[in-house]
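In: A structural model of the following input is requested.
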Amino acid sequence: MTTPYFNRNSRYLPVLLALYLFTFGWSMAQDEKLMLHFEGENGPGKGKKVVLISGDDEYRSEEGLPMLAKILSTHHGFSTTVLFPINPENNQIVPNHKSNIPGMEELQDADLAIILLRFRELPDEQMKYFDDFLQAGKPLIALRTSTHAFNYGKDSKSPYAKYHWQSTVPGWEKGFGRKILGETWVAHHGQHAKEGTRGMLDGLQVANKNPILNGVTDIWAASDVYTVTHLGDDATVLVHGASTSGMNPDAPINWEKSLMPVAWTKSYNLDGGKKGRVFASTMGASVDLQSEDLRRLIINATYWGLDMEPMIPEEAVVDIVGDYAPTMFGFDNFRQGMKVTDFE
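Out: You can find the predicted model right below:
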């Protein structure tokens, strides 16, 4: 009598099932989204591509930048792509995973980039796209901890180790922050997590009707003022920051502390590269972006970076698209198990 096939092979079923589940799971993981894309709707930005790169472990850029991307695409017509720090083992967004941001090749055809990075050490094959972007002189918007975006190990042989925030490479002293933005990390000028930032518009820039300040009158950010000691001769300060004695918009200004630049524009030029435009701000935490006029400042700066100053609205629409409930800044308090699709 012939043994039924099922019975003859039943001892292999657990192995076959495990193999199937592994293969299925691996296939699904391969199909998972590792970046977001929002097609531009109607607006002056139609046909322009903005890449937003999140990668900090404190100020929840993984929450704030997708929100800005939706505003740019929905209200202003820019096509936007958002990149995230991804743990390759499970394809989850893990802000303190500092060595993997998939999709950096999206910078190849980007017209402008917006970054909020902190102490990243990306592999050369990813960092190459960022370096090429800057060599091409493309416009850059850099928020909060981007002054100290990169932190290479002491023994690093990477050609991009000069981006290190305390670089001593000739011509790259103090790294990417000083070279490109005008300043690296120095110190907390305000008392961290106890004082906020009241934005004080530069009077001369208001009088001269700088279009980046169109519609901007009231900025308060929960993140504190950073110390800024060096910006270079070609920097134009748009907003100065006053420390507030408290963590709410109604908190009084602490006049015992001096004002510091918190938003400025300047140019940059890599050796042998083309000259580019930079807008930088030491504000930009996800909770900071609840400020309507801070969002407006960043949207206006996007137009400016792309030489679209005449198209900057008198009061740009910056209404949040969908829900936005940002997490308070802090280390290791990011949402666990985040996937890229959570921010669609």
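
In: hey, let's count contacts and neighbours off CA atoms from now on
Out: OK.

In: Surely Ile299 and Leu72 touch.
Out: Yes - if you go by Cα atoms under 8 Å, Ile299 and Leu72 touch, sitting 7.2 Å apart.

In: Which one's more surrounded, those two?
Out: Leu72 (27 against 23; other Cα atoms under 10 Å).

In: For Pro66, see how far away that one is.
Out: 10 Å (Cα to Cα, to the nearest Å).

In: For Gly103, give me its contacts.
Out: 34-35, 83 (Cα atoms under 8 Å, 6 or more residues apart in numbering).

In: Pipe those into a markdown table and attach neighbour count per row.
Out: Output for the contacts of Gly103, formatted as a markdown table (neighbours: other Cα atoms under 10 Å):
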| residue | neighbour count |
| --- | --- |
| Leu34 | 22 |
| Met35 | 22 |
| Leu83 | 25 |
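
In: Of those residues, which is the nearest to Leu13?
Out: Leu34 (33.7 Å; Cα to Cα).

In: how about the contacts of Gly103 in CSV, adding distance to Trp165?
Out: Output for those, formatted as CSV (distance: Cα to Cα, whole Å):
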residue, distance to Trp165
Leu34, 27
Met35, 26
Leu83, 22
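
In: Now, those that are in strands?
Out: Among these, DSSP state E puts 35, 83 in strands.

In: Also this sequence, please, to line up against the first:
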Amino acid sequence: MRLIALLIFFCGTLLAADAPHVVFVVGTPHYNPKDSMAGLAKQMQELGWKATVIDTDYNAEDNEVGIEGLEALKDADLAVFYLRFLNLKPEQFAHIENYLKSGKPVFSFRTTNHGFRFPRDSQLYPWGKEFGVRVTGSRYYPHSNGKTMVSVVNQHEILTGVEISPSRQDQGSLYVVDAPKNATVLLEGKSYFNNKNNKHAKVKKALKEMDEEGNGRDDVFWTWENEWGGKVIYSSIGHPVSFRDSNWVRLFVNGFHWLLDKPVPSVDTKIKAIDAGTVMNTVYEK
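Out: As a prediction, the model looks like this:
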């Protein structure tokens, strides 16, 4: 097995000494974030940021090997997490915990609200249950059975240049969430839930709304402040095909800037679509 901890430099861009440093942590093959996060890192480099991608060449889910290279978070101004069912070693998780408790900002994608699953006899077991709520703002519930139509709930500078009128389709299913009451929800989505999920009492209770046909409505993108005073963005938008839409890429890039109290890119700034493939899971070479 080979660890990949990439510092991506965009040729022709001279980074300023005080350039913001964003660290992307990829901890799942699900939704192929290996490619989407690398694509985002490259675009942030093009915008003058320093970008580090921490990844592995193996499936890190439920893997006691965990993820090496997390010490890069010590120098991060912003952490971007795309995680799912990780079982990190205590000394590895300590880098994430220290970052969170520093009060620095966090952007979490999709599966990160169920980013960890520790054994019951692990000292970190509580984090498996609590990470979603404490870090992203919501625990994980089931998801819908089709694509999601996204619409605006609250106008915000993060939406600058993002075309959603009156709604925009996202390839991914709608995650059932329970956004914090003090969160600012920017976007919500509508999608279909089959009968099995319709009968799930927790799903019905957690959804904002569900009609008799099984069409549910819930939040997909919000800002928040966590218990450590850190600014937070959670986005359940993050399917591989989502990144082929430059509007969603702009949404994420704008969010990174907002989290660091920097002006979002102007509408004239070129933000490119990212080819993150169409496969639901990264395929690793054996």
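
In: who's in contact with Asp178 of the second structure?
Out: Here Asp178 of the second structure is in contact with 137-139, 206-207 (Cα under 8 Å, 6+ apart).

In: Check Ile53 of the first structure too.
Out: Taking Cα under 8 Å, 6+ apart as the contact definition, Ile53 of the first structure lies against 65, 82-84, 113-117.

In: Assign the counterpart of it in the second structure to helix, strand or coil.
Out: Aligned by TM-score structural alignment, Ile53 of the first structure pairs with Val25 of the second structure. What DSSP: H, G, I helix; E, B strand; the rest coil gives for Val25 of the second structure is strand.

In: Tell me the spacing between the equivalent of Ile141 of the first structure over in the second structure and Tyr234 of the second structure.
Out: Per TM-score structural alignment, the equivalent position to Ile141 of the first structure in the second structure is Phe107. Counting by Cα to Cα, the gap from Phe107 of the second structure to Tyr234 of the second structure is 6 Å.

In: cool, Val23 of the second structure as well?
Out: Val23 of the second structure is 16 Å from Tyr234 of the second structure, by Cα to Cα.

In: Name the helix or strand for Phe256 of the second structure, please.
Out: helix 246-259 (DSSP states H and E).

In: list the helices and strands that helix packs on?
Out: With contacts taken as 3 or more Cα pairs under 8 Å, 6 or more residues apart in numbering; DSSP states H and E, helix 246-259 of the second structure sits against helix 33-46, strand 106-109, strand 231-235.

In: Looking at those, which is nearest to Gln92 of the second structure?
Out: Nearest to Gln92 of the second structure among those is strand 106-109 (17.6 Å), distances taken as Cα to Cα.

In: center of the second structure - which residue?
Out: A centroid search over the second structure (Cα atoms, centre = their mean) returns Phe109, at 1.2 Å, as the residue closest to the centre.

In: Would you agree that residue is in contact with Ser235?
Out: Yes - using Cα under 8 Å, Phe109 of the second structure is in contact with Ser235, at 5.1 Å.

In: Map Leu70 of the second structure across to the first structure for me.
Out: For Leu70 of the second structure, the aligned position in the first structure is Met104, judged by TM-score structural alignment.

In: For Pro14 of the first structure, see how far away Leu21 of the first structure is.
Out: Leu21 of the first structure sits 11 Å away from Pro14 of the first structure, going by Cα to Cα.

In: Relative to the whole chain's centre, how far out is stretch 245-252 of the second structure?
Out: Distance of stretch 245-252 of the second structure from the chain centroid (Cα atoms, centre = their mean, to the nearest Å) equals 13 Å.

In: which residues in the first structure does that stretch match up with?
Out: Using TM-score structural alignment, stretch 245-252 of the second structure pairs with 291-298 in the first structure.
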